[in-house]
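In: Just to be clear, the model below is a prediction. Sequence and coordinates:
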Amino acid sequence: MKKIVLASLMAVLLVIMAACGSDDKETGTESNKKEDTTITFGVTPWTSTVPPTKIAKLIIEDMGYTVEEVNADVGNVVIGLGRGDLDVFMDLWLPVHEVKIEKNKDNIEALSISYDNAALGIVVPTYMTDINSVSDLVGKEDMFNNELYGIEEGAGTTPTINELIDSYGLDMKQITSSEGGMLAQAKRFISDEKPVVFYGWRPHTMFNKYDLKMLEDEKNHFEASTVTVFGNKELKEKAPEVHAFLSNWNISIDDMEELIEVLENDGTDPEELAREWIDNNQDKVNKMLGK
């Protein structure tokens, strides 16, 4: 009888040990699968792209995945999403970028709204008291050397600004370069309180650094944007956990401007700042993670 009981106990122990070994193997396999899966983010040269990308990157790395960043202009980022070369972009502005999305709609999807009511349009310094709308520029173009400063040529707003110039009959040319180049020119004029007109948007520290006003656009070329996270449609199958997290993603426009201001003024490492935001907003992070 004792032999039968002992044999039964040994059999139970063997089953338990096999189950534990199986669990360990499955856990290890899952961990290795994550490590072998690379999530690739598209990153534009805009200041608004950096904070959300770094925050999401660190959270996804904490899940156990490898994350890479690929720098490109927004047009190439959307193309990369469509081809599957990129998995995620955190900073698509709607309706500004709708044309770019339309060309790749079969392969990309909106995952979540990062923040909305992001104002954008044409701005001038507040010391230009007689210029309060785009129509006020008509007949005064020479005050600005017939130049309106924009960002990079491939940006979604570049053709919109050209359309605005044409529709108002402005004798002006849009000067494109980059966000930094545009702001450097604006700063040069503002420091001498000279006339200057350029493209502006929120979230951005330009409104903290300078006294600016957004011109009324009577023809509605610009409207407040909804900043949206987009991903390749294969992401859900590739990394369901990442897809679920990004589908719950959101951050306030006020947080965004604070983060951008710290990056620009303090020279803080972007990933250090992102980690600090995560630590200070763990309740928000947990909600995005579905915890």
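Out: Okay, I see it.

In: Only C-alpha atoms from now on, for both contacts and neighbour counts.
Out: OK.

In: Do you have the helices of the chain handy? List them.
Out: Listed in chain order, the helices of the chain (DSSP state H) span residues 2-35, 50-63, 74-83, 98-102, 157-167, 179-191, 206-209, 235-238, 240-247, 253-266, 270-280, 282-288.

In: most packed of those helices?
Out: Mean neighbour counts were compared across the helices of the chain using mean count of other Cα atoms under 10 Å; the top stretch is helix 74-83, at a mean of 21.

In: other SSEs contacting it?
Out: Taking 3 or more Cα pairs under 8 Å, 6 or more residues apart in numbering; DSSP states H and E as contact, the helices and strands that helix 74-83 lies on are strand 38-43, strand 88-94, helix 98-102, strand 225-232.

In: looking at the ones you listed, which is closest to I122?
Out: Among the helices and strands packed on helix 74-83, the nearest to I122 by Cα to Cα is strand 225-232 (14.2 Å).

In: Show me what the closest one is packed against.
Out: Checked by 3+ Cα pairs under 8 Å, 6+ apart, strand 225-232 has helix 74-83, strand 88-94, strand 108-118 packed alongside it.

In: quick revisit: and the helices of the chain as JSON lines, adding distance to P125?
Out: Formatted as JSON lines, the entries for the helices of the chain read as follows, by distance: least, Cα to Cα, whole Å:
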{"stretch": "helix 2-35", "distance to P125": "50"}
{"stretch": "helix 50-63", "distance to P125": "26"}
{"stretch": "helix 74-83", "distance to P125": "28"}
{"stretch": "helix 98-102", "distance to P125": "30"}
{"stretch": "helix 157-167", "distance to P125": "18"}
{"stretch": "helix 179-191", "distance to P125": "7"}
{"stretch": "helix 206-209", "distance to P125": "10"}
{"stretch": "helix 235-238", "distance to P125": "44"}
{"stretch": "helix 240-247", "distance to P125": "37"}
{"stretch": "helix 253-266", "distance to P125": "19"}
{"stretch": "helix 270-280", "distance to P125": "30"}
{"stretch": "helix 282-288", "distance to P125": "36"}
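
In: Okay, one more to line up with it:
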Amino acid sequence: MFKKMSLLVAAVIGLLFTFGSEDSYKTTVGSDSGGQTVTLATVNWESEIASTNVLAQVLQEAGFNVQITTVDPAIMFSSVAEGQSDAMVGGWVPTTHQAYAEKYGDSMVDLGANLEGAISALTVPTYMEDINSITDLTDENDSTITAIEPGAGVTNSAQNAVKEYDN
């Protein structure tokens, strides 16, 4: 599954770089980039690390030097918008990172999705067989929800769910 997903991401990114610019007919993979450095911002999530490294490989094969910087999601968006980073592939919109997309979107160029159909949700271990929705949760795991870093939109969603549901 991971191999197929990586190949799909590589193909989409390759197509974006091949056909995504106004002068795409003049672009060839492996063209002399003059050794320019491209800085990619990413977050420390397995899916984004993989996608970023696929993009880095494509850029390296095109002759670019690539620097990958791992940051918080808010910094990932702001660094691209402010020109401190050249690109990112880790924006989960329209849900998880929508607030960042709205804040910084006018200062960035959206080249399209590199992954479609992914969901972000609360999950429970398989041994919690009777838990099928948020409303089924009571005092499991000492009433603790473990989330990812504070800057992620999914963490905000989890915090809002805690406020919204009585249980």
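Out: All right, it came through fine. All values derive from a computational prediction rather than experimental measurement.

In: And the helices and strands packed on helix 74-83 of the first structure: which comes nearest A274 of the first structure?
Out: For A274 of the first structure, the closest of those is strand 88-94, at 14.3 Å, according to Cα to Cα.

In: what's next to the closest one, contact-wise?
Out: By Cα atoms under 8 Å, 6 or more residues apart in numbering, the list of residues contacting strand 88-94 of the first structure from outside reads 39-43, 48-49, 52-53, 77, 81, 114, 225-232.

In: and with 6 Å instead?
Out: By Cα atoms under 6 Å, 6 or more residues apart in numbering, the list of residues contacting strand 88-94 of the first structure from outside reads 41-42, 49, 225-231.

In: Pick out the most distant pair among these.
Out: Farthest-apart pair in the contacts of strand 88-94 of the first structure is F41 and S225; separation 21.5 Å (Cα to Cα).

In: Out of the contacts of strand 88-94 of the first structure, which is nearest to M206 of the first structure?
Out: Among the contacts of strand 88-94 of the first structure, T49 lies closest to M206 of the first structure (Cα to Cα), at 15.6 Å.

In: Could you list which residues are in contact with the closest one?
Out: Contacts of T49 of the first structure by Cα under 6 Å, 6+ apart are D91.

In: how many neighbours does the closest residue in space to I113 of the first structure that isn't next to it in sequence have?
Out: In space, and not counting its chain neighbours, I113 of the first structure is closest to T228: 4.5 Å by Cα to Cα, 6 or more residues apart in numbering. Residue crowding around T228 of the first structure was assessed by other Cα atoms under 10 Å; the count is 21.

In: And T228 of the first structure, how far from K140 of the first structure?
Out: When distance is defined by Cα to Cα, to the nearest Å, T228 of the first structure is 37 Å away from K140 of the first structure.

In: State the distance from the residue most central in space within the first structure to D36 of the first structure.
Out: For the first structure, the residue sitting closest to the mean C-alpha position, by Cα atoms, centre = their mean, is D91 at 2.5 Å. Relative to D36 of the first structure, D91 of the first structure is positioned 26 Å away (Cα to Cα).

In: and if you look at G150 of the first structure?
Out: 41 Å.

In: The closest residue to T53 of the first structure other than its chain neighbours: how many residues sit nearby?
Out: When the adjacent residues along the chain are set aside, T53 of the first structure lies closest to M90, with 6.1 Å between them (Cα to Cα, 6+ apart). Neighbours of M90 of the first structure under the rule other Cα under 10 Å: 28.
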